[in-house]
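>>> Any chance you could fold what I've pasted below:
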Amino acid sequence: AGRAEGAFTLQSVAQPMRPIASTATKCGNCGPGYSTPLEAMKGPREEIVYLPCIYRNTGTEAPDYLATVDVDPKSPQYCQVIEPEDIHAKCELAFLHTSHCLASGEVMISSLGDVKGNGKGGFVLLDGETFEVKGTWERPGGAAPSGYDFWYQPRHNVMISTEWAAPNVLRDGFNPADVEAGLYGSHLYVWDWQHHEIVQTLSLKDGLIPLEIRFLHNPDAAQGFVGCALSSTIQRFYKNEGGTWSVEKVIQVPPKKVKGWLLPEMPGLITDILLSLDDRFLYFSNWLHGDLRQYDISDPQRPRL
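A predicted model of the protein is given here:
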């Protein structure tokens, strides 16, 4: 939640193109535009952005379309602003991160901490129509020690959340001493989807700073992957026959020996991860090493680069 910068409304109706200021530096004779990204930053702020919406394997009954997104805070159609004070008062949460739209029509947003910057992995619920802050998804006093991302599979009555670090730790930048002090996350939290409570905590022995988590897209699947940033590992989590959950390391990116850096070895530092819609491939950003990787996960226990 924040002020006007973060909100938007979505329309699927055509709107006229707005002319770019005549003072803009044009790129050759190709029409409106800017010669460099830096020149574009000096131009007027966009009031409308265009979003291609493409359906897969559909006919004319569900055609592709171009949506216009209103990003002008002065527009009467601009989405309402949810003030931080509302989140603080009703949820005692702050430093929000991941948002998902629930089948109930509500919007659910994860948090990294409380108002004072201490770790607190709770979840804010918004009314999907009015965007009123309804309160927390978890039961009172039932937040995880720390938070970041989350994903869920209702058919298995489960949600799993990840953890980064307390905002007070992150504010000062990365410090290797904080790693030694155990101030960075190394757990997954398994939640009962119906009862909104933690039922299991999974320790990641080779997984430090678990960030982005993805269940397989198949709604019946009882497994998925999480990217662990600092340890540069991909962990597979899965449901056991008895109904509990386990986790195993399936990918390890070796560090590179370096000089003149913060540490003697530079990890890949896995940031975002994605799964293809057919659940055949896993992609992740190996950020510090500067590459994007694709793995075949036809056998989820043995991904192939």
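>>> Please make it C-alpha for all contacts and neighbour counts, starting now.
Noted.
>>> Show me how far the longest helix seen in the chain is from its chain's centre.
Scanning the chain for the longest helix, with DSSP state H as the assignment, gives helix 84-91. Using CA atoms, centre = their mean, to the nearest Å, the distance from the centre of helix 84-91 to the centre of the chain it belongs to is 21 Å.
>>> Just the residues contacting it, thanks.
Ala1, Gly2, Leu93, Ala94, Val115, Val124, Val133, Lys134, Gly135, Thr136 (CA atoms under 8 Å, 6 or more residues apart in numbering).
>>> With stretch 214-232 instead?
Among residues not part of stretch 214-232, those counted as contacts by CA under 8 Å, 6+ apart are 151-153, 155-156, 206-213, 233-239, 252-254, 267-275, 277-279.
>>> Just the buried subset of these, please.
With neighbours counted by 16 or more other CA atoms under 10 Å, those contain buried members at 151-153, 206-213, 233-239, 267-275, 279.
>>> Cross those residues against strands and list the overlap.
Judged by DSSP state E, these include 151-153, 210-213, 233-239, 270-275 as members of strands.
>>> Report how many residues lie close to Gly141.
Gly141 has 8 neighbouring residues, counting by other CA atoms under 10 Å.
>>> ok, back up a step: quick one: which of the contacts of helix 84-91 sit in strands?
Among the contacts of helix 84-91, the members found in strands (DSSP E) are Ala94, Val124, Val133, Lys134, Gly135, Thr136.
>>> residues touching the second one, list them.
Taking CA under 8 Å, 6+ apart as the contact definition, Val124 lies against 87, 91, 93, 107-111, 133-137.
>>> now the fifth one
Shown in contact with Gly135 (CA under 8 Å, 6+ apart): Ile87, Lys90, Cys91, Val124, Leu125, Leu126.
>>> With the fourth one instead?
Applying CA under 8 Å, 6+ apart to Lys134 gives the contacts Lys90, Val124, Leu125, Leu126, Asp127.
>>> To compare with the earlier structure, here is another sequence to fold:
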Amino acid sequence: MGLPQVFAPFKRDPTFYPSPKMAINSPPEDLAYVACLYVGTKINRPDYIAVVDVNPKSETYTKVVAKVELPYTGDELHHFGWNACSSSLCPNGRPNVERRFLVVPGLRSSRIYIIDTKLDPRKPNIVKVIQPEEIKKVTGYSRLHTVHCGPDAIYISALGNEVGEEPGGILMLDHYSFEPLGKWEIYREDQKLSYDFWWNLPNEIMVTSEWATPTTIENGLNPEHLKEKYGNRIHFWDLRKRKKISSITLGEENRMALELRPLHDPTKLMGFINLVVSLKDLSSSIWLWFFEDGKWQAQKVIDIPAEPAEGNLPDILKPFKAVPPLVTDIDLSLDDKFLYVSLWGTGELRQYDVSNPFKPVLTGKVKLGGILYRADHPSGNKLTGAPQMVEISRDGRRIYVTNSLYSSWDNQFYPEGVKGWLVKLNANPEGGLDIDKEFFVDFGEARAHQTRLRGGDASSDSYCYP
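Model prediction:
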């Protein structure tokens, strides 16, 4: 028997999936949205969001089909995210919202743009701008970074307070009006530095990481500041009480605890985090954080050494006579099988099998740009910069990579200039990587940072069902 005509059942957003296993079988992406910026270059123009056709069957495949030009200069687009995602299907979620708006903060300006992708996904448009004065007044935060669509609101991390000093933390936006609601933290204890965050929603656990204050990083990296001013801790919070419950120092010698990648399976309380540089030997490392024996613990599971080098080094590295790997981003496939690691210093993108998260196995790597390798794209296009931001398709078969880290740091490590590009790697389900020779997007003088895939990707959504 059919439903009565007077009954109009609610239809949830078809891009929301209760579990990562279901999301893996979703339709492939057709568009990529890429943050492109002019901050740090000699061009005084506003940043923009590029719309790139990533459908191999399309006549405009690999082309920038539109640009969402911002109305202000100096924003420095960095990370951005969706207003809503699969977390809306959690028991305390709001299933009547839809994945429609891109929430795009300026890291340097603290301004937030709300971009509507629904009417024409190939030609999105800005529908709201939240000015930095309002953000600072309501939340006390500035220099906005990571965006995650929570079940109850939109969460955004901030690197500092209203004047760019500590403490940094997390603020919240209303799901419907996008108005800032205030600080997320109630009991922060000794947490001062901020960077990334993510969570395990069924267990009501928030995890946060540390970089440094805006006043420390904005004018470039001073190696003398590494020991005293850069963070190396991971923090665990009671998500419901908004209270810090534990912290772990990830090696006294390590600095810059950046990207958090919890396992997508919500039954597993563990995840990965990258440490960018060791004060001891310039190496980078990946740590596994996990809950065991009634407490939070962390263990180093990957160590990547610096490589000796003499000539052709930027000034910042000449005293060391070595090129550090500078692992600046990591990303985890939805099946929790492969961890992708970008070596922004040397110029590599690596794939590790983390089926046993305590014992990762290197299964693939490619060379792209880099201070050490300076490898060009197989199409013949020259690559400046190196692999930096990584995004994975939901089925885990395609990896999208861009090359800019942070404007003032780009200029220090790549003084010859960083011109933006987007490349695609193809992943073998059994392990292994190769560069797609046909896929190369050149953004010219604009630098490219984070990529978001229409319909969702491996770092957009959170799940409450295994």
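>>> Let me see the TM-score of these two.
The TM-score (TM-score structural alignment, normalised by the length of the first structure) is 0.74; 247 aligned residues with a CA RMSD of 2.8 Å.
>>> quick one on the thing from earlier: could you see which of the contacts of Val124 of the first structure carry over to the second structure?
Mapped onto the second structure and checked by both residues aligned by TM-score structural alignment, their matches' CA atoms under 8 Å, the contacts of Val124 of the first structure keep the contacts Cys91, Leu93, Met108, Ile109, Ser110, Ser111, Val133, Lys134, Gly135, Thr136, Trp137.
>>> is it possible to export those residues to a markdown table including distance to Thr9 of the first structure?
Below are those laid out as a markdown table (distance: CA to CA, whole Å):
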| residue | distance to Thr9 of the first structure |
| --- | --- |
| Cys91 | 25 |
| Leu93 | 25 |
| Met108 | 18 |
| Ile109 | 18 |
| Ser110 | 21 |
| Ser111 | 23 |
| Val133 | 18 |
| Lys134 | 21 |
| Gly135 | 23 |
| Thr136 | 24 |
| Trp137 | 25 |
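>>> ok, of these, which one's closest to Pro167 of the first structure?
Set against Pro167 of the first structure, the nearest of these by CA to CA is Ser111 (10.0 Å).
>>> so that closest one sits in a strand?
Yes: inclusion of Ser111 of the first structure in a strand is indicated when DSSP: H, G, I helix; E, B strand; the rest coil is applied.
>>> Look up the closest residue to whatever residue of the second structure lines up with it, ignoring the ones flanking it.
Here Ser111 of the first structure is matched to Ala158 in the second structure, going by TM-score structural alignment. The shortest distance from Ala158 of the second structure to any non-neighbouring residue, by CA to CA, 6 or more residues apart in numbering, is to Leu144 (4.3 Å).
>>> Per the alignment, name the residue of the first structure opposite the one you found.
Using TM-score structural alignment, Leu144 of the second structure lines up with Leu96 in the first structure.
>>> Counting neighbours, what do you get for that match?
Here the neighbour count serves as a burial measure; for Leu96 of the first structure (other CA under 10 Å) it reads 23.
>>> so how far does the host helix or strand of it sit from its counterpart in the second structure?
Per DSSP states H and E, Leu96 of the first structure falls inside strand 94-101. Strand 94-101 of the first structure differs from its equivalent in the second structure by a mean of 0.6 Å after superposition (mean CA distance after the TM-score superposition for the first structure).
>>> gap between that strand and the chain center?
For strand 94-101 of the first structure, the distance from its own C-alpha centre to the chain's C-alpha centre is 8 Å (CA atoms, centre = their mean).
>>> Now do it: which elements does it pack against?
helix 84-91, strand 107-113 (3 or more CA pairs under 8 Å, 6 or more residues apart in numbering; DSSP states H and E).
>>> Look up how far Leu170 of the first structure lies from the closest residue to Gly290 of the first structure other than its chain neighbours.
Computed as CA to CA, 6+ apart, the closest residue to Gly290 of the first structure that is not its neighbour in sequence is Gly268, at 8.0 Å. Taken as CA to CA, to the nearest Å, the spacing of Gly268 of the first structure relative to Leu170 of the first structure amounts to 19 Å.
>>> Equivalent analysis for Ser285 of the first structure, please.
Computed as CA to CA, the Ser285 of the first structure to Leu170 of the first structure distance reads 21 Å.
>>> The two - which one has more neighbours?
Here Ser285 of the first structure and Leu170 are compared on neighbour count by other CA under 10 Å; more neighbours surround Ser285, at 20 against 15.
>>> The more buried one -> the second structure?
Across the alignment, which pairs residues by TM-score structural alignment, Ser285 of the first structure is matched by Ser342 of the second structure.
>>> shouldn't its match be in contact with Asp329?
Yes: the pair Ser342 of the second structure / Asp329 is scored as a contact, 5.5 Å apart, by CA atoms under 8 Å.
>>> mapped onto the second structure, which of the contacts of Lys134 of the first structure hold?
Contacts retained in the second structure from those (both residues aligned by TM-score structural alignment, their matches' CA under 8 Å), given in the numbering of the listed structure: Lys90, Val124, Leu125, Leu126, Asp127.
>>> Among those residues, which one sits closest to Tyr189 of the first structure?
Distance to Tyr189 of the first structure, by CA to CA, is smallest for Val124 among those, at 16.8 Å.
>>> corresponding residue for the closest one in the second structure?
So Val124 of the first structure corresponds to Leu171, using TM-score structural alignment.
>>> ditto for Lys256 of the first structure
In the second structure, the residue paired with Lys256 of the first structure according to TM-score structural alignment is Glu307.
>>> That match and Gly347 of the second structure, how far apart?
As for Glu307 of the second structure, its distance to Gly347 of the second structure is 11 Å (criterion: CA to CA).
>>> shared neighbours, the two?
Both Glu307 of the second structure and Gly347 are in contact with Pro325, where contact means CA under 8 Å, 6+ apart.
>>> So between these two, which is more surrounded?
Between Glu307 of the second structure and Gly347, Gly347 has the larger neighbour count (other CA under 10 Å), namely 29 against 16.
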